[in-house]
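>>> my questions are about this predicted structure, shown below with the sequence.
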Amino acid sequence: MFEDRLRETAAQVQALLTELLGTDLLEGEIARPPRLMAAMRHAVLNGGKRLRPFLVMETARLLGGDAKAALRVGAALECLHCYSLVHDDLPAMDNDDLRRGQPTVHIAFDEATAILAGDSLLTLAFDIIAAPETALPAARRADLVLALARAAGPGGMAGGQMLDLEAEKQAPDEAGIVTLQAMKTGALLRFACEAGALIATDDREHHQRLQAFGALIGRAFQLADDLLDLTADAATLGKATGKDAGRNKGTLVSLKGQAWAEAELDRLIDAAIALLVPYGDSAQVLIEAARFVANRRS
């Protein structure tokens, strides 16, 4: 059921993103430069599991939230996630040539276009949530915009990328690695799960429970990623492997060992699943999603 739902969601997200990144002007826009739009489409419409939108939609579904609004919020989150990948791949950052098995945006186009494509995707993410087509009360849209800004900004993903760059010069200790990863990778996954609750209900208990679930699978996602960086090949992963080791950048896997990391991954997933117990059978897809995070191969 999980894999079917993941594929269905990915197709829905792909269709909406294709529409959002089209040539039609929105009210207030003056023009959409073709090269810029082509670079944005290259960054976004190149496959991917669409795990973050999936989590938005499934957590909203769990609590009876509006499916169309959840799809739009998920698409917004995917735009923001893809912006971060475009900028992370730049020569000044991770200097990667390959993403999802295709040339990165600065390779397919050029660095300046890649920067502008990332800027535009970041801005578009907030546009999508704030727009009236996201049929939620204004206060809920504002809550979603604020939560995404906090997850993506200096105290979240962007700050985590800064810490990641600093880690190339001085490897952090275990606590520093956990903080870095919670920000760079975990913050958007945490938002994805919290967003479904924000869409569906004003009940803070649901918000906090699903936010905690997202934080745990965010930690698990990064730990699984570090294990894949150690064990997978580039063809399977769709991007370069062994990068962290090549830059002497500390990870929990390098610090604590593969066996510890695999055991910790199991512990994190068990803790995440335990948070879903109050939802009973309704949470089965999210339980399978948590296990997928730990067991994925790309």
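Noted; the coordinates are in hand.
>>> C-alpha from now on. contacts and neighbour counts both.
Fine.
>>> ok now stretch 14-21, how far from the chain's centre?
Offset of stretch 14-21 from its chain centre (Cα atoms, centre = their mean, to the nearest Å): 17 Å.
>>> give me the contacts around that stretch.
With contact meaning Cα atoms under 8 Å, 6 or more residues apart in numbering, stretch 14-21 is reached by 37, 40, 41, 44, 45, 72, 75.
>>> and for the fourth one, the neighbour number?
Counted with other Cα atoms under 10 Å, the burial measure for residue 44 works out to 23 neighbours.
>>> roughly how far apart are it and residue 15?
Distance from residue 44 to residue 15, counting by Cα to Cα, to the nearest Å: 11 Å.
>>> quick one on the thing from earlier: of all the contacts of stretch 14-21, which comes closest to residue 220?
Within those, the smallest distance to residue 220 is 22.8 Å, found for residue 75 (Cα to Cα).
>>> show me what the helix or strand containing the closest one is packed against.
Assigned by DSSP states H and E, residue 75 falls within helix 67-88. Helices and strands touching helix 67-88, by 3 or more Cα pairs under 8 Å, 6 or more residues apart in numbering; DSSP states H and E, are helix 2-20, helix 34-44, helix 51-62, helix 111-130, helix 187-200.
>>> return the most buried member of the ones you listed.
When the helices and strands packed on helix 67-88 are scored by mean count of other Cα atoms under 10 Å, the highest mean neighbour count falls to helix 187-200 (a mean of 29).
>>> ok, and here's another one to check against it:
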Amino acid sequence: MTVKQDILALSPQGITIIAAAAHAANMAYFRSLGDDSQPEWSDAPDWQVSSAINGVEFHLANPDAGDAASHENWMKQKTEDGWKYGKEKDPEKKLHPCMVPFEKLPPEQQAKDCIFRAIVHATAPIVAGLETPTISGVDVNDALAALQEELDATKRQLAAQKGQVTRKSNQLEALEAKLPPQPRGFGGGYFTGKDRPDAAALMDAIADAGEVELTFTDPHGLEILGMRPRVLPPEAFAIDRFGRLQLKIKSLPVFGPQADEAPYAFAGIVMLTDGELLIHTPRLGGVLTIGAGRQYNLAGDVVI
């Protein structure tokens, strides 16, 4: 910030300090003339404090204003507050002998405006400097403003990059939508030995699950896309008299591929609960080939 900007940005406290200094200078001046009517700043009535502050604000906003303009501003405020001309100063009746044009003021009163103006312009830069913090000679306000500009520029850059990422993501999704679906792989092998849960453990997991999915795999452990996964409720499963998990429902139809497609090689069953792999087991009867145009009921094949 420039000195002028610092002065215009003075806080109310800073303006009051300048007003107090100007008041003290005028008080000392009048006392040198034998006039002890001016009180100390701490004892000054509200109207006098307000008048001094108004004078400071006027000169800060109008740095080129002369002594006569200072007096005219003072008279304007006094008139607005109901003051009139009087031979003797009477705050209660709001009378003041200086309520006349500047050129009709006695020289000592004209000097008062000159002193007031000089004090304001001499002290304002000092007070502004005290109010403007610096670190190692750097104006903190300038530093903060520069940082804010950098932050705003970074935000704009990030917004532009975000827009580019969004566009690229949309393009990628559009391309992926055009790709043929890819089968899920369960090529880790079938669950055997201690890794294979028994029917009771499977039933417990099914009972606790919100969703049970059956997926059918080929000899390589890949999902057979033509045999769509089936989502079944927990009550669709039961343990048979041989201690095996099986389906209670009697119908689970599947249709073979199109005429120009290879037959399905149904080799295994995958069970997922809430999206998590529970078991991958081979079909009891071995690999079943389902050719084009064929229909097959899988209900009897789900035996785990």
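Nice, thanks for sending it over. This one's a predicted model, so the numbers in the text were calculated from it and none came from an experiment.
>>> quick one: TM-score?
Scored against TM-score structural alignment, normalised by the length of structure 1, the superposed chains reach a TM-score of 0.23; 102 aligned residues with a Cα RMSD of 5.3 Å.
>>> follow-up on the earlier one: helix or strand next in line after the helix holding residue 75 of structure 1, which one?
Counting by DSSP H and E, the next helix or strand C-terminal to helix 67-88 of structure 1 is strand 98-99.
>>> mind jotting down where the helices sit in the stretch 1-150 of structure 2?
Secondary structure of the stretch 1-150 of structure 2, counting by DSSP state H, counting those that start in this stretch: helices at 3-8, 12-32, 46-61, 67-80, 107-131, 140-178.
>>> out of those helices, nearest to residue 208 of structure 2?
helix 140-178 (34.3 Å).
>>> which residue is the nearest non-sequential neighbour of residue 232 of structure 2?
Spatial nearest neighbour of residue 232 of structure 2, chain neighbours left out: residue 212 (5.5 Å); criterion: Cα to Cα, 6 or more residues apart in numbering.
>>> likewise for residue 129 of structure 2?
Counting by Cα to Cα, 6+ apart, the residue nearest residue 129 of structure 2 is residue 6, at 7.5 Å.
>>> circling back: distance of the residue nearest to residue 232 of structure 2 from residue 272 of structure 2?
According to Cα to Cα, residue 212 of structure 2 and residue 272 of structure 2 sit 6 Å apart.
>>> what's downstream of the one helix or strand residue 205 of structure 2 maps to, the next helix or strand?
For residue 205 of structure 2, the host element (DSSP H and E) is helix 199-208. Moving toward the C-terminus from helix 199-208 of structure 2, the next helix or strand (DSSP H and E) is strand 212-217.
>>> quick one on the thing from earlier: how about the helices of the stretch 1-150 of structure 2 in CSV, adding mean neighbour count?
Output for those, formatted as CSV (neighbours: other Cα atoms under 10 Å):
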stretch, mean neighbour count
helix 3-8, 15
helix 12-32, 19
helix 46-61, 18
helix 67-80, 17
helix 107-131, 17
helix 140-178, 12
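>>> dump those helices to a markdown table, plus distance to residue 297 of structure 2.
A markdown table is the format used below for the helices of the stretch 1-150 of structure 2 (distance: least, Cα to Cα, whole Å):
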| stretch | distance to residue 297 of structure 2 |
| --- | --- |
| helix 3-8 | 86 |
| helix 12-32 | 88 |
| helix 46-61 | 93 |
| helix 67-80 | 100 |
| helix 107-131 | 87 |
| helix 140-178 | 31 |
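>>> relative to helix 111-130, how tilted is the helix holding residue 75 of structure 1?
Taking axes from the mean of the first three to the mean of the last three Cα atoms, to 10 degrees, helix 67-88 of structure 1 and helix 111-130 form an angle of 160 degrees between their directions.
>>> in helix 67-88 of structure 1, what's buried?
Using 16 or more other Cα atoms under 10 Å as the test for burial, helix 67-88 of structure 1 gives 67, 69-88.
>>> including distance to residue 217 of structure 1, could the helices and strands packed on helix 67-88 of structure 1 go into CSV?
As requested, these are exported to CSV (distance: least, Cα to Cα, whole Å):
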stretch, distance to residue 217 of structure 1
helix 2-20, 16
helix 34-44, 23
helix 51-62, 11
helix 111-130, 23
helix 187-200, 7
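>>> ok, which of the ones you listed comes nearest residue 158 of structure 1?
The closest of these to residue 158 of structure 1 is helix 187-200. By Cα to Cα, the value is 9.8 Å.
>>> for that closest one, packing partners?
helix 51-62, helix 67-88, helix 138-152, helix 204-231.
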